[in-house]
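Participant: here you go, sequence then predicted model.
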Amino acid sequence: MFASMIRSRPALRANTVLLLAALFLLLAANSRFWHVVLPLAPAGFAGAGFVLAFAALLLVLVAILLLPLSFKPLFKPWLGFVLFVAAGAAYFMDHYGAVVDRFAVQSVAETNLQEGGEWLSWKMLWTLLGLFALPLAALCWVRIDWQPFRRELWSRVKLALGLALVLALAAGLGGRQVAPTLRNHRELGHLANPVAVLSATLSYAHELHHTVNVVAAPLGRDARRADGMAAGGKPVVFVLVLGESARAASFSLDGYARDTNPELSKLPIDYFGNVHSCGTDTAVSVPCMFSNLGRSDYKESKAAASENVLDILSHAGYRVTWYDNNTGSKGVAKRLDERDEYNGQDPRFCGKAGCFDELLVENLRAELGAKTDDRVVVLHTKGSHGPAYYQRYPDAFARFQPACTTNELQRCPREQIINAYDNTILYTDHIVARAIRALRDDDKVDSALLYISDHGESTGENGLYLHGAPYLIAPESQTHIPMLLWMSDGFRARRGSDAACIAARRGAELSQDNLFDSLLGLLGVRTTAYRPALDAFAGCAKATAAQPAH
């Protein structure tokens, strides 16, 4: 029987196979694209023309994508690769509401094996089987009726001309409505599978090319500390807790109905309720918030080509240490002391799923007990990183039940997803509060702590999950983030900080654009790189406040 199947393999021209592959991708790997397009179609004949115009546009784009490597011997390997990429993209689009842009590709490229393993599921396997393995088997079974190279080349030229004609006819049917639809629904450009993947990958490669081996230009080398924060007396310890995927809407400090901040609410902190992120994923927000570029001017290559605020704090005499339980500092701390705790071995906090963020607090406690110099300590938490929310907190913090206990969020009712996510916020509350108490109880240092999340998170609103939406169309849940500040009495006295002035800023419109200058201001650093207008706490300190150097 097998021999009979081999003998009966159909022989098709390369152009035919190419068009069949493009048609398969158009219909089978673009359900999210059509889920957005079809409801936009007008009624009647105009609607049919509208849909046909979009179908022709996407079919032509996919076929053009396949054309360059459609010659022997690369043809089948190239089609197989595109099928695999499209199947993976379709899974994330369909099940998490994801879109594909440069930053999504960057996040995938910069993830580690443990985090990547959290995405694996039976649902993903079945998706890959249906959208990749089965069509790949059909592709391997079919024989290509290859013609001499010149004839093959001429056939591709004729195919390209035919595609152009199809596109022109479709434009006549519904093209007038396509352009404004694309302008008003920019997410469509990130949902056209696999064209969006290729475009995003090329964009990421271009940006990466401009960041490799870049030497950071000096910044703030004139930095020195104002009188109150100058070296001497008690050591100064400033802790920056960098959250992950924590959204303000799920903080009871921000008005959320559930008590997700039972420990922080009992501490003398200032919570800032109108703060927004620079990006919607870690790969953007982290380097952006530590740079002096701001969201509107941020480019990875520009950020990599300059030192950042942590470098300036080091120039001012602070020892800077970055403890990481996430996917690294994204280059922010590469010139400083960066320590990876992601694969820690402490049995109290670590297991097969990695380490809980409480390990970072133990690092901080060790710092307090062993060091006597002035220092800045960054704790980069795993926080609320999905989709495996249930792995982010110990059982003692599984307060909200029943919680989703799988990485296949689509298998859980939304209420269970929210319960699991809220448990991660409850644990984050504990981590930050425990760090504050460790600082508060050490009377040998003058200390302060600032917590800020890198970006927010979607938990099913409008069918969206996780994060990473293009900023222009990102929901508030992915950009509105929590931020809070605590100071010891000794730190507040050294800075001359006015508690009432800082409290009055709690509702101010802030963003991660303010972090660069706010850190310099809080730590009393004088430098020409400091911009008072962007310091969230400018004017809330006495004569020791940071001022531009002259």
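Facilitator: Structure's in. What do you need? Residues are numbered from 1 along each chain as shown.
Participant: from now on I want contacts and neighbour counts done on CA atoms only, so please keep to that.
Facilitator: OK.
Participant: not counting residues beside it along the chain, what's closest to the residue nearest the centre of the chain?
Facilitator: Nearest to the geometric centre of the chain sits residue 281, at 1.6 Å (CA atoms, centre = their mean). Closest residue to residue 281 apart from its sequence neighbours, by CA to CA, 6 or more residues apart in numbering: residue 468 at 5.1 Å.
Participant: which neighbouring elements make contact with the longest helix along the chain?
Facilitator: Using DSSP state H to define each element, the chain has its longest helix at helix 149-184. The helices and strands touching helix 149-184, judged by 3 or more CA pairs under 8 Å, 6 or more residues apart in numbering; DSSP states H and E, are helix 14-28, helix 44-66.
Participant: so how far is the shortest one from its chain's centroid?
Facilitator: The one in question is helix 14-28. 33 Å (CA atoms, centre = their mean, to the nearest Å).
Participant: alright, now check it against this:
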Amino acid sequence: MRANTVLLLCAAWLLAFANFSAWKLLVALDPGRLPHWLFLPCLGVLLAMTILVLLLPLSFKWAIKPWLVIVLLCAGAAAFFMDDFGAVVDRHTLRSVFETNSREAGEWLSWRMAWKIGATGALPALLVLWTRIEWRPFPRELWSRVKLILMVIALSAVAIGIGGRGVASSLRNQRELGHVINPIAIASGLVAYVDNARPQAPIVVQPLGRDATRLPTTAGAKPQVLVFIAGESARAASWGLSGYARQTTPRLAALAAVNFADVRSCGTDTAVSLPCMFSDLGRKDFSERGALARENALDVLTHAGVDVAWFDNNTGDKGVAKRVHETDLQNSSDPAWCSGRNCFDGILVDALKKTLADTHGDRVIVLHVKGSHGPAYYQRYPAEFERFTPVCRSNQLQTCTPEQIRNAYDNSILYTDAVIASVIDTLQGDPAIDGAVLYASDHGESLGESGLYLHGAPYAFAPDVQTHIPMVMWMSAGFRQRDGTDAACVTHQAALPWSHDNIFDALLGMMQVRSSAYRPQLDPLHACRATSAP
């Protein structure tokens, strides 16, 4: 075949077989006055021409086959996640892919994944490798590409002339299309990712709250210990304390923990939400580089003389705990909590107990739990927490019924409830300290609503279940008395809307830190303290 023929066939293949998710949205679009039988062909021509333009730059000898193989395999992988999980592709998605570890990646592997990527990406890639391309002298090849470009321009002009107004209006109103048209979404996401990650001036961490001090304590006062539990993929829609029909948080309900029912996340993936929680930038001003170039809440606590430690059973601290003591437990071989490549979050409670035994001063301890990390929800909890049955025992959620998915996910929430309650019990049972617990999930989760699974949708059109998260607080009587926190006021504050933007100041406020970095107006408990002067 001639090279142009190979390019056209690859573009046609990608349009037809790697864009089921896109076509599902396109067919449902309102074309205005243009009839669908005319609207969809115009749109198809424009998309095919755009894909062809993407393939053209490396369409010459020695480069064309490797280039087409890469594009086809990447498009096949993206099509799998788009079609099976309702995923979208942007720079945050690609960042999650590039920053994953072998343990997390292994949870995705399945025969379904293999055959779908094989059929959509590997099969046409093999056909490209098998095909003998008839090459002509370079000037003639160059002229043939010029003619192909002219054809692209001509066909695009015709399609725009016939249906341009309807196409432009539809695409403008359906913003998620830009994240599912394959492989255009991959290319645009990769450009954005590289632009964001490109080498810049070395990051110099700007100081924050170096003037931090703490309220004086009385002689003989017990050490204060605040445990912040950073959750994973817990959604308020499945949280018993927030009104879910199932009681998925029975132990927290029995402990009378204060539930914050209207809390919004900073992002829809861990790579954004986790550092944003500890940053003073807030969701609107947050950027990964901006957060890395600035000290965070843990640093300000350290400046105030608080001992800070981070224990991780998830995918790492995302740069948050660089300057404090950090312990990675996700690769532990402790047989009490770990089996194969998976460790239950109870390992963090054990680590907390050992740490408390050696605590002589005020501390903040962060526990980064695995929580309800999907898609293998059934692997997130021990067998005794499988109370809702039958469950989905697969990482291929589409092969399970909605009830099975929901049951497995709810069991993981039930276990998260037990982990948080165990932390509270540990603090409550230690007479040598005054303890408090603050739990907040990093983002929510989709369980198949509107064809979406997991999380990571662009924030602008992410469903509520991915951004509405649970947050829970518990304080011992001694902890509250330290600064005169009124329990009834805390309950009242918990009914108000809050977000990850408030966690930075909540942590400082709970540890009685006074600093130029502390913003009392953003601290949910500031109004509840007898010592509420800035």
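Facilitator: Cool, got the structure. Since this is a predicted model, take the numbers as computed values, not measurements.
Participant: coming back round to it: the residue nearest to residue 281 of the first structure: what's it in contact with?
Facilitator: By CA atoms under 8 Å, 6 or more residues apart in numbering, residue 468 of the first structure lies in contact with 98, 99, 103, 104, 279, 280, 281, 474, 478.
Participant: can you report how many residues lie near the equivalent of residue 243 of the first structure over in the second structure?
Facilitator: Counting by TM-score structural alignment, residue 243 of the first structure corresponds to residue 231 in the second structure. Per other CA atoms under 10 Å, the neighbour tally for residue 231 of the second structure reads 28.
Participant: my guess is residue 231 of the second structure meets residue 445, correct?
Facilitator: No - Residue 231 of the second structure is not in contact with residue 445 according to CA atoms under 8 Å; the separation is 12.0 Å.
Participant: on that earlier part again, which one is the match of residue 243 of the first structure nearest to, not counting chain neighbours?
Facilitator: Nearest non-adjacent residue to residue 231 of the second structure (CA to CA, 6+ apart): residue 441, at 3.9 Å.
Participant: residues in contact with the residue mapped onto residue 382 of the second structure from the first structure?
Facilitator: Under the alignment by TM-score structural alignment, residue 382 of the second structure pairs with residue 394 in the first structure. The contact partners of residue 394 of the first structure, taken as CA under 8 Å, 6+ apart, are residue 356.
Participant: just to revisit the earlier point, and the residue nearest to residue 231 of the second structure, how far from residue 432 of the second structure?
Facilitator: 29 Å (CA to CA, to the nearest Å).
Participant: between these two, which one's more packed in?
Facilitator: Ranked by neighbour count (other CA under 10 Å), residue 441 of the second structure and residue 432 place residue 441 first, with 31 against 16.
Participant: aligned counterpart of that one in the first structure, please.
Facilitator: With the correspondence set by TM-score structural alignment, residue 441 of the second structure lines up against residue 453 in the first structure.
Participant: and if you look at residue 401 of the second structure?
Facilitator: Per TM-score structural alignment, residue 401 of the second structure is aligned with residue 413.
Participant: can you give me the neighbour number for that match?
Facilitator: 13.
Participant: which element, helix or strand, includes residue 420 of the second structure?
Facilitator: Using DSSP states H and E, residue 420 of the second structure maps to helix 402-428.
Participant: check which element follows that helix along the chain.
Facilitator: Sequence-wise, the next helix or strand downstream of helix 402-428 of the second structure (DSSP H and E) is strand 434-441.
Participant: quick one, that following strand and helix 402-428 angle?
Facilitator: 160 degrees (axes from the mean of the first three to the mean of the last three CA atoms, to 10 degrees).
Participant: show me what strand 434-441 of the second structure is packed against.
Facilitator: When contacts are defined as 3+ CA pairs under 8 Å, 6+ apart, strand 434-441 of the second structure packs onto strand 224-231, helix 402-428, strand 468-475, helix 477-483.
Participant: with the first structure overlaid, how far apart is the very next helix or strand once past that strand on average?
Facilitator: In the C-terminal direction, the helix or strand that comes right after strand 434-441 of the second structure (DSSP H and E) is strand 446-447. Mean deviation of strand 446-447 of the second structure relative to the first structure after superposition (mean CA distance after the TM-score superposition for the first structure): 0.6 Å.
Participant: which non-adjacent residue is nearest the counterpart of residue 483 of the first structure in the second structure?
Facilitator: Aligned counterpart of residue 483 of the first structure in the second structure: residue 471 (TM-score structural alignment). In this structure, residue 471 of the second structure finds its nearest non-sequential neighbour in residue 440, 4.3 Å apart by CA to CA, 6+ apart.
Participant: who are the neighbours in contact with that neighbour?
Facilitator: When contacts are counted by CA under 8 Å, 6+ apart, residue 440 of the second structure touches 229, 230, 231, 469, 470, 471, 472.
Participant: in a markdown table, list those residues along with distance to residue 298 of the second structure.
Facilitator: Below are the contacts of residue 440 of the second structure laid out as a markdown table (distance: CA to CA, whole Å):
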| residue | distance to residue 298 of the second structure |
| --- | --- |
| 229 | 14 |
| 230 | 13 |
| 231 | 17 |
| 469 | 22 |
| 470 | 22 |
| 471 | 19 |
| 472 | 20 |
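Participant: go through those residues and say which is closest to residue 43 of the second structure.
Facilitator: Residue 43 of the second structure has its nearest neighbour among the contacts of residue 440 of the second structure in residue 469, at 38.0 Å by CA to CA.
Participant: what is the neighbour count of that closest one?
Facilitator: 31.
Participant: hang on, isn't it packed against residue 263?
Facilitator: Yes - with contact defined as CA under 8 Å, residue 469 of the second structure counts as touching residue 263 (5.6 Å).
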